[in-house]
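Here's my sequence, what's the structure:
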Amino acid sequence: METHHDPVPNDKTSGWRGSREVWLDAARQALLESGLDAVKIQPLATRLNLSRTSFYWFFKDRTALLDALLQAWEEKNTGAFLDACAEYAETPSEAVLNLTGVFFDESRFEPQFDFAVRGWAHQSDAVMARVNRADEQRLAAITAMFERFGVEPVEADVRARTIYLVQIGYISMQVRESLETRMSRVPDYMAIFSGQRPSESELARFHARHGHVPAGGN
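So this is what the prediction gives:
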């Protein structure tokens, strides 16, 4: 007899209905791949090889799923900004390197998730309000990061906006660059963003953190 292997994890926490995390991840993948219209209960059930009724063990309705999806986006992507801005740094350039590192690590910050949610916001005033709130939270965190180093509030705000709006522009334009190209630009970006070039040791730590060996390096 042929044994059917269900693609959904089958353990004590998920069982035959899947799990909240399984449904939520499927919704996120559908949003990223096909947009908001793909985030519907029956297509997700088909995608997961689960019954439609299984969905209701974890979510009241599609609206609850969409709200959970937005919450996951806020916790991951905005959370990454807040954590990076609060990391220890001895200099402004090191602080900006900490923040820049977020954009080199999709396990912390997912650019396509941001892109998809911003597209979704054009269809919903409520989602746009949450996106605007997230933008303000991120900008406030970057501004506070500069103010810790004695930067005056107006200058700190402008530097924060310079960093953030450049990065959101990268995401919105879906810019694709090689790691070597991105890394080669980091010292000059840091000089513009923070007002000082990073030291060799700061750059070395940044490269090591992201597994990058500069051309000609060991």
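
going forward, measure contacts between C-alpha atoms and count neighbours the same way
OK.

what residues does the longest helix along the chain touch?
Longest helix in the chain, counting residues (DSSP state H): helix 125-147. Applying Cα atoms under 8 Å, 6 or more residues apart in numbering, the contact partners of helix 125-147 are 74, 78, 81-82, 85-86, 92, 95, 117-118, 120-122, 153, 156-157, 159-161, 164.

same question, stretch 192-205
P92, S93, E94, V96, R159, A160, T162, I163, P187, D188, M190, A191.

Apply 6 Å and report the result again.
Contact with stretch 192-205 is made by P92, S93, P187, M190, A191, as judged by Cα atoms under 6 Å, 6 or more residues apart in numbering.

hmm, which of the contacts of helix 125-147 are the buried ones?
Buried by 16 or more other Cα atoms under 10 Å: 74, 78, 81-82, 85, 92, 95, 117-118, 120-121, 156-157, 159-161, 164, out of the contacts of helix 125-147.

Let's compare: structure for the following, please.
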Amino acid sequence: MTEKTEKTGGWRGSREVWLDAAREAFVTSGLDAVKIQPLATRLNLSRTSFYWFFPDRAALLDAILADWEATNTGSLERATQSYSETIAEAVLNLIGVFLDDGPFETRLDLAVRGWAHQSDDVAARVHAADAARLSAIHDMFARFGYSPGEADVRARTVYLTQIGYISMQVRETMAERLARVPDYVMTFTGQAATESELARFRARHKT
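All right, here's what the predicted structure looks like:
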């Protein structure tokens, strides 16, 4: 994590500083690590400064969930709506979200899913997020002429494959992951990506 004190404005810090520290503590050490005093110590701020930005710990935890929804579900939905001339290109846009340099935070997703096992409310938000993500991918396939049933199955194939990567904490080098991309595109869509589509994809991800 970057040094948060560099972002601290004045003696209270900022809402972003507290939220970033809480999210990092949550991802690296679990829910019990998200406590006000340890965060204050970590940030070299007073405990009371926390209350300028959040009324209590519950509000901070809710902010972590809202951030997760905006970051992960939001980035996936935007990818499915990005301009693409073919379904292969659309799927490449989506695959790019999940790469190491993409906006989807896999560690945060894994941590929230673990939290859902402890909280019915969090589980409900995870289920809602999964439904929204699947719906966005389904609509992407439907936009390219796939029938509702086929769009549903292909959406599930794409999404559940990625969630499997996250849940199993698969470790691959970027080269290994990218080598599989053309075959993933074929499997997910039934169509091959063109060389120009793959070249643009690699250029975006600097490979």
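
State the span of structure 1 onto which the strand or helix carrying E197 of structure 2 is aligned.
In the assignment (DSSP states H and E), E197 of structure 2 maps to helix 195-204. Under TM-score structural alignment, the alignment places helix 195-204 of structure 2 onto residues 200-209 of structure 1.

mean distance, the matching stretch to its aligned residues in structure 2?
Its matched residues in structure 2 lie on average 0.4 Å from stretch 200-209 of structure 1 after superposition (mean Cα distance after the TM-score superposition for structure 1).

Now do that stretch: distance to the chain's middle.
22 Å (Cα atoms, centre = their mean, to the nearest Å).

got the buried residues for it?
E202, L203, F206.

Over to the residue most central in space within structure 1. Which of the three states is it?
In structure 1, the C-alpha nearest the mean C-alpha coordinate belongs to F109, at 2.6 Å (Cα atoms, centre = their mean). Under the three-state scheme (DSSP: H, G, I helix; E, B strand; the rest coil), F109 of structure 1 adopts coil.

can you pull the contacts of the residue mapped onto A155 of structure 2 from structure 1?
Under the alignment (TM-score structural alignment), A155 of structure 2 maps onto A160 of structure 1. Contacts of A160 of structure 1 were listed using Cα under 6 Å, 6+ apart, and they are L139, I142, T143.

Can you give me the separation between A160 of structure 1 and Q71 of structure 1?
For A160 of structure 1, the distance to Q71 of structure 1 (Cα to Cα, to the nearest Å) stands at 24 Å.

What of F149 of structure 1?
From F149 of structure 1 to Q71 of structure 1 the distance is 32 Å (Cα to Cα).

just E33 of structure 1 next, same as before
Using Cα to Cα, E33 of structure 1 is found at 19 Å from Q71 of structure 1.

what do you get for A38 of structure 1?
18 Å.

between the two, which one's more packed in?
Ranked by neighbour count (other Cα atoms under 10 Å), A38 of structure 1 and Q71 place A38 first, with 17 against 12.

which one in structure 2 is aligned with that one?
Match for A38 of structure 1 (TM-score structural alignment): A33.

Inside helices: which ones of the buried ones among the contacts of helix 125-147 of structure 1?
Counting by DSSP H, those contribute 81-82, 85, 92, 95, 117-118, 120-121, 156-157, 159-161, 164 to helices.

so which pair among those residues is furthest apart in space?
Comparing all pairs in those by Cα to Cα, the longest separation belongs to P92 and W120, at 34.7 Å.

how far away is A88 of structure 2 from G74 of structure 2?
21 Å.

out of these two, which sits in the more crowded spot?
A88 (24 against 17).

which residue lines up with R108 of structure 1 in structure 2?
Checking TM-score structural alignment: R108 of structure 1 goes with P103.

now swap in N98 of structure 1 and tell me
Here N98 of structure 1 is matched to N93 in structure 2, going by TM-score structural alignment.

need the contact list for its match.
N93 of structure 2 makes contact with A79, according to Cα under 6 Å, 6+ apart.

what about it, which SS state?
Taking three-state DSSP, the label given to N93 of structure 2 is helix.

Quickly find the element holding the closest residue to T162 of structure 1 other than its chain neighbours.
Excluding the flanking residues, the one nearest T162 of structure 1 by Cα to Cα, 6 or more residues apart in numbering is F193, at 6.9 Å. Take DSSP H and E as the rule and F193 of structure 1 turns out to sit in helix 179-194.
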